[in-house]
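Visitor: structure, please.
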Amino acid sequence: MDCLKIEIIATLLCVAIYASSADQQNSSNFLTNYARQQNICDKIGWEPKCGKGATGKEDCQGKAIVFHALLAKRLKNVPKDTIIKFENVEINQGNGYNPATGKFTAPVDGLYSFLWTYHIPKYAVYLFGYVNGKIRARIGSIPSNWQNTSGHFIGKLKKGDQFWIESFHGTAPLIVENYTYLSGYKINGC
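Guide: Modelled structure (predicted):
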């Protein structure tokens, strides 16, 4: 074999080894580099916006919208058509819930889920879920011993739509604090 052939074979072998090594290095470091970049984005508060994903369909990623608030004090003789204000806010990411008004205002369009539970002694109480003044979910309890009653509503809200809990059908003699709460979160939607 002449020197030129040996040199060409050696060069091709070196290129193949280098390419293989670079592929392995990229594969092994990909997750580490991705995690590092994700951490930087989290620290500066950057989140991707909604838009067309790789599939061409709407892809919605971003900050979570979620809240959980409890009744801060016992309510007595709550008249019909009273908005219940859950003043002890434990989480309000996205700032959609206002404890002063008792209303959640959707910061963006999307599909939302709301859950409320109330704790009462032996009285009939009805607390309904409203969106923009229209009844969207109904729950009530019948007279018995102490009880918890829960309601759940899932619906599409547009930015600015409001959801709240309001007493319905007569006076609620007593609604107990700490065991009575309202939670909500955005499921999806751009």
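
Visitor: for the rest of this, base every contact and every neighbour count on C-alpha atoms.
Guide: Noted.

Visitor: give me the neighbour count for Arg138.
Guide: 16 (other C-alpha atoms under 10 Å).

Visitor: how about Ala69?
Guide: Ala69: 24 surrounding residues under other C-alpha under 10 Å.

Visitor: excluding its backbone neighbours, what's nearest it?
Guide: Among residues not flanking Ala69 along the chain, Val89 sits closest, at 4.2 Å (C-alpha to C-alpha, 6 or more residues apart in numbering).

Visitor: compare with the first, here's sequence two:
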Amino acid sequence: MTTVSFSNKNMTRICYMLMSVPLLVAVTANETPQQVVTRYNNYKAICDGMGFQNVRCKDPVAFQSSLTKKLQYLKNQETVIFDKVSLNEGKAYDNTSGIFTAPFDGIYSFTWTILTTAGKYFLTEIVLNGKKVVLNYIDGRGRDGNSMSTSHANIKMKKGDKVWIRTCDTTGQFAHADWCFFSGSKL
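Guide: All right, here's what the predicted structure looks like:
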């Protein structure tokens, strides 16, 4: 006796194939719309019985934001609010609070960039529900021109979890307007 195992990906393909068969048959057999729906529901019941779960169509979640004014001398753990939003698919980023709220469970990818000027620095971290995940440190002290730093984090989130950028461990001294960005998307 031979045992065959299927991965979730293969099960998904099999179920999609089974559910598409009634549509192909309907075209050639001239079935009524009600007959096609009944046949589809029968195949769907088979897939459900095999443990296949409905696959939600991918809802796009992505945002891109930037600063419109320079930031100076922020307090420790003060939220950095990227107030200019150029993209907000899924409306999960709030530009008045600077907080991204996950609309679905999943893995989200975040990137933020900070530009400071000569002689200044700016230390930030991305936090998940208030807990530090990744740091970003940009130090322009001892330099003649501007300095820029970008950090990235992939974060597993549950629906309703919150992520934001805040200063950490010290007072942020200076961040340029129009050159600082915060973006994210659901993978």
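
Visitor: picking up where we left off before, next one: the aligned partner of the residue nearest to Ala69 of structure 1 in structure 2 from Val25 of structure 2, what distance?
Guide: Superposed on structure 2 with TM-score structural alignment, Val89 of structure 1 falls opposite Val85. To Val25 of structure 2, Val85 of structure 2 is 48 Å away according to C-alpha to C-alpha, to the nearest Å.

Visitor: compare the two (neighbour count), which wins?
Guide: Ranked by neighbour count (other C-alpha under 10 Å), Val85 of structure 2 and Val25 place Val85 first, with 18 against 13.

Visitor: for the more buried one, give me its contacts.
Guide: Contacts for Val85 of structure 2 (C-alpha atoms under 8 Å, 6 or more residues apart in numbering) come out as Phe63, Gln64, Ser65, Ser66, Asn95.

Visitor: check the mean deviation of the helix or strand hosting it from structure 1.
Guide: Here Val85 of structure 2, judged by DSSP states H and E, is contained in strand 84-89. Superposed on structure 1, strand 84-89 of structure 2 shows a mean distance of 0.5 Å to its aligned residues (mean C-alpha distance after the TM-score superposition for structure 1).

Visitor: pull the residues that contact the next helix-or-strand element following that strand.
Guide: Using DSSP H and E, the helix or strand that follows strand 84-89 of structure 2 in sequence is strand 93-94. Applying C-alpha under 8 Å, 6+ apart, the contact partners of strand 93-94 of structure 2 are Phe63, Ile99, Phe100, Thr101.

Visitor: on that earlier part again, highest neighbour count among the contacts of Val85 of structure 2?
Guide: Among the contacts of Val85 of structure 2, Ser65 has the most neighbours (other C-alpha under 10 Å), with 24 neighbours.

Visitor: aligned counterpart of that one in structure 1, please.
Guide: So, by TM-score structural alignment, Ser65 of structure 2 is matched to Ala69.
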